[in-house]
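>>> The amino acid sequence is not available; the structure is as follows:
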């Protein structure tokens, strides 16, 4: 199993701190350590995500790296600008090559990816729509439901009850 570190930082936690309530297909490691943890995590991050060269002819590499980033971070708040910045490209150029190679703009790809992940979570009848929406990167369950209906043609509640 590979360890891919894609987010780290320092946070002061209060007693009984909890990170949730969302479902994730990845693990959160929460260490309470004093010392040089940030150096360790910085090293892990650099080693787990080899850089992309900025030369011409690497469009496929940029898109592959962006899809990997989406698959890893879809449950977090994400903008196309932050995605382009992660890849090391200008937002407009990134959007152009993404659309050129995949046939859809990056924002549409991200939305559809999140909705498809939500469809899988809807198999679990014990989960509330609000929990599912947070699990796929939407803090607002109503906004999530509207987007879901635009993509699938039915509400998440109806989809979970009748189409599964």
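Right, received. Where do you want to start? As the structure is a computational prediction, the values presented were derived from the model and not from experiment.
>>> CA only for contacts and neighbour counts going forward, please
Will do.
>>> who does the host helix or strand of residue 93 touch, helix- and strand-wise?
Secondary structure assignment for residue 93, by DSSP states H and E: helix 91-102. In this structure, helix 91-102 packs against helix 59-73, helix 80-87, helix 106-121, with contacts taken as 3 or more C-alpha pairs under 8 Å, 6 or more residues apart in numbering; DSSP states H and E.
>>> who's in contact with that helix?
Residues outside helix 91-102 that contact it (C-alpha atoms under 8 Å, 6 or more residues apart in numbering) are 59-60, 63, 80-81, 84-85, 104-106.
>>> try 6 Å this time
Residues from elsewhere that reach helix 91-102 (C-alpha atoms under 6 Å, 6 or more residues apart in numbering): 81, 84, 105.
>>> Could I get the buried residue list for that helix?
For helix 91-102, the neighbour count (16 or more other C-alpha atoms under 10 Å) marks 94-95, 97-99 as buried.
>>> for comparison:
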């Protein structure tokens, strides 16, 4: 490996879990980055050496952490942070920036949060498997996006297993069941004229309570999740088929082409036709 390696992932509109960039660096003594914020989750794993992380907690107060070999740190979306390599023993680390509709829910089973951003594994074996998956991704940027996303899922699985919260109550909480039911219903019926009331009814709970537990678990409202899901499906159809804009809109649950185009532009910043021309 060279001293620094960096690669941007070609975003293929993966919805549940997506990667944005990844890399590796042997830092110079005192090398620093920040203060900065990220739009997505950014995880660093320290292979050797040591350094300091300064990051805002959930109250916006700056906290300082020492992070050494075998540990890691998570930077959360919108969190102000700075990290600095030690002057005598600078760290060598790998990183992956990732996000997705189910990432917040997944990380909720760990102790990792803005108030506790340092990764401590309770299993040497799982920690090594996590590092292996990160190394694989860093060393195989030429592989297909589906191949790399497969390894990102394995990385996330080892992260969740190795950092599982000791304070976690039963994972069979009813709210988890409702969220799974809701997402399954959306995945199977997004092309139909479904409402949030319909989804809540399938779960057997009222809309207000459903909206609250959905946002707490997923990090966005049911409406936002449904619209995002439909728009990702729309980009697949625009890219892979010769369907008209109206037919694509209809296929993802919008009978009115104007409503579809407006919703699409809200998400992607351009009209469906412009997006199609840019992504031929």
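Okay, I see it. Note that the coordinates shown come from a computational prediction; the quantities given were computed from them, not determined experimentally.
>>> Got a TM-score for the two of them?
Once superposed, chain against chain, the TM-score is 0.64 (TM-score structural alignment, normalised by the length of structure 1); 109 aligned residues with a C-alpha RMSD of 1.3 Å.
>>> about what we covered before: between the helices and strands packed on helix 91-102 of structure 1, which one is closest to residue 148 of structure 1.
Smallest distance to residue 148 of structure 1 across those (C-alpha to C-alpha): 6.1 Å, for helix 106-121.
>>> Please tell me which residues of structure 2 the closest one aligns onto.
Under TM-score structural alignment, helix 106-121 of structure 1 corresponds to residues 222-237 of structure 2.
>>> re earlier: can you give me how far the helix holding residue 93 of structure 1 is from the chain middle?
Offset of helix 91-102 of structure 1 from its chain centre (C-alpha atoms, centre = their mean, to the nearest Å): 18 Å.
>>> Could you do stretch 248-255 of structure 2 as well?
For stretch 248-255 of structure 2, the distance to the chain centre is 27 Å (C-alpha atoms, centre = their mean).
>>> and it, which stretch of structure 1?
Counting by TM-score structural alignment, stretch 248-255 of structure 2 corresponds to 132-139 in structure 1.
>>> angle of the helix holding residue 93 of structure 1 against helix 106-121?
Between the axes of helix 91-102 of structure 1 and helix 106-121, defined by axes from the mean of the first three to the mean of the last three C-alpha atoms, to 10 degrees, the angle is 60 degrees.
>>> What mean distance separates helix 91-102 of structure 1 from the matching residues in structure 2?
Taken over the aligned residues, the distance from helix 91-102 of structure 1 to structure 2 averages 0.3 Å (mean C-alpha distance after the TM-score superposition for structure 1).
>>> Just the buried positions in the match of helix 106-121 of structure 1, please.
222, 225-235, 237.
>>> Distance of the most centrally placed residue in structure 2 relative to residue 249 of structure 2?
Centroid-nearest residue in structure 2: residue 99, 1.4 Å away (criterion: C-alpha atoms, centre = their mean). With the distance defined as C-alpha to C-alpha, to the nearest Å, residue 99 of structure 2 ends up 26 Å from residue 249 of structure 2.
>>> State the number of residues packed around residue 137 of structure 1.
Using other C-alpha atoms under 10 Å, residue 137 of structure 1 has 20 other residues around it.
>>> Isn't it up against residue 76?
Yes - Residue 137 of structure 1 is in contact with residue 76 according to C-alpha atoms under 6 Å; the separation is 4.9 Å.
>>> which other helices and strands contact the host helix or strand of residue 20 of structure 2?
Taking DSSP H and E as the definition, residue 20 of structure 2 sits inside strand 18-26. Contact partners of strand 18-26 of structure 2 among helices and strands, from 3 or more C-alpha pairs under 6 Å, 6 or more residues apart in numbering; DSSP states H and E: strand 4-8, strand 92-99.
>>> Which stretch of structure 1 is it matched to in the alignment?
Using TM-score structural alignment, strand 18-26 of structure 2 lines up with nothing in structure 1.
>>> Good, wrapping up.
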